[in-house]
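Participant: Build me a model from this:
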Amino acid sequence: MVGQVEKSPVLLTVLGFVAIVVSAIILVIIAITIVGLPPIALVAGMLFIVA
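Facilitator: Now for the predicted structure:
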């Protein structure tokens, strides 16, 4: 597995990007369901994406 990752940095980059997008979406969903305030969810999501 490690050898394959070293041979294909593009795959590693794509997986990392997908992981970031999925994490941001999950964060927004959790914020909306728990807090119930979409504006806070949007702000948190944007801060997470910027960071």
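Participant: Please count neighbours and contacts with C-alpha atoms only from this point.
Facilitator: OK.
Participant: What about I29, how many residues nearby?
Facilitator: I29 is flanked by 17 other residues according to other CA atoms under 10 Å.
Participant: Figure out how far the longest helix seen in the chain is from the centre of its chain.
Facilitator: Taking DSSP state H as the criterion, the chain has its longest helix at helix 9-35. Centroid separation for helix 9-35 versus its chain: 2 Å, with CA atoms, centre = their mean, to the nearest Å.
Participant: this one as well, want them side by side:
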Amino acid sequence: MNNHNEMASHYDAGQQSFTTEDILWAAGIWSVILSLSPVIVFYMLMVA
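Facilitator: Modelled structure (predicted):
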């Protein structure tokens, strides 16, 4: 239960301001999307 409360408080703090962890998550997700998008487009062009 204590761990759940800590996660909830961290989530509430994350809603108000960006933390370093949130920025790293966003950067990681966007880097994956940007790196995969040319591959997906190339695959679509080859199949179509």
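Participant: Any idea what the TM-score comes out to?
Facilitator: After superposition, the two chains reach a TM-score (TM-score structural alignment, normalised by the length of the second structure) of 0.52; 35 aligned residues with a CA RMSD of 2.2 Å.
Participant: picking up where we left off before, quick check: the longest helix of the first structure aligns to which part of the second structure?
Facilitator: Under TM-score structural alignment, helix 9-35 of the first structure corresponds to residues 19-45 of the second structure.
Participant: Can you list the buried residues in the longest helix of the first structure?
Facilitator: Going by neighbour count (16 or more other CA atoms under 10 Å), the buried part of helix 9-35 of the first structure is 24, 27-29, 31-32.
Participant: of these, closest to L11 of the first structure?
Facilitator: Comparing the buried residues of helix 9-35 of the first structure against L11 of the first structure with CA to CA places A24 closest, at 20.0 Å.
Participant: Would you check how far apart the closest one and L15 of the first structure are?
Facilitator: From A24 of the first structure across to L15 of the first structure, the span is 14 Å (CA to CA, to the nearest Å).
Participant: again with V28 of the first structure
Facilitator: 20 Å.
Participant: on that earlier part again, in JSON lines: the buried residues of helix 9-35 of the first structure, plus distance to V10 of the first structure.
Facilitator: Shown next, in JSON lines, are the buried residues of helix 9-35 of the first structure (distance: CA to CA, whole Å):
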{"residue": "A24", "distance to V10 of the first structure": "21"}
{"residue": "L27", "distance to V10 of the first structure": "26"}
{"residue": "V28", "distance to V10 of the first structure": "27"}
{"residue": "I29", "distance to V10 of the first structure": "29"}
{"residue": "A31", "distance to V10 of the first structure": "32"}
{"residue": "I32", "distance to V10 of the first structure": "33"}
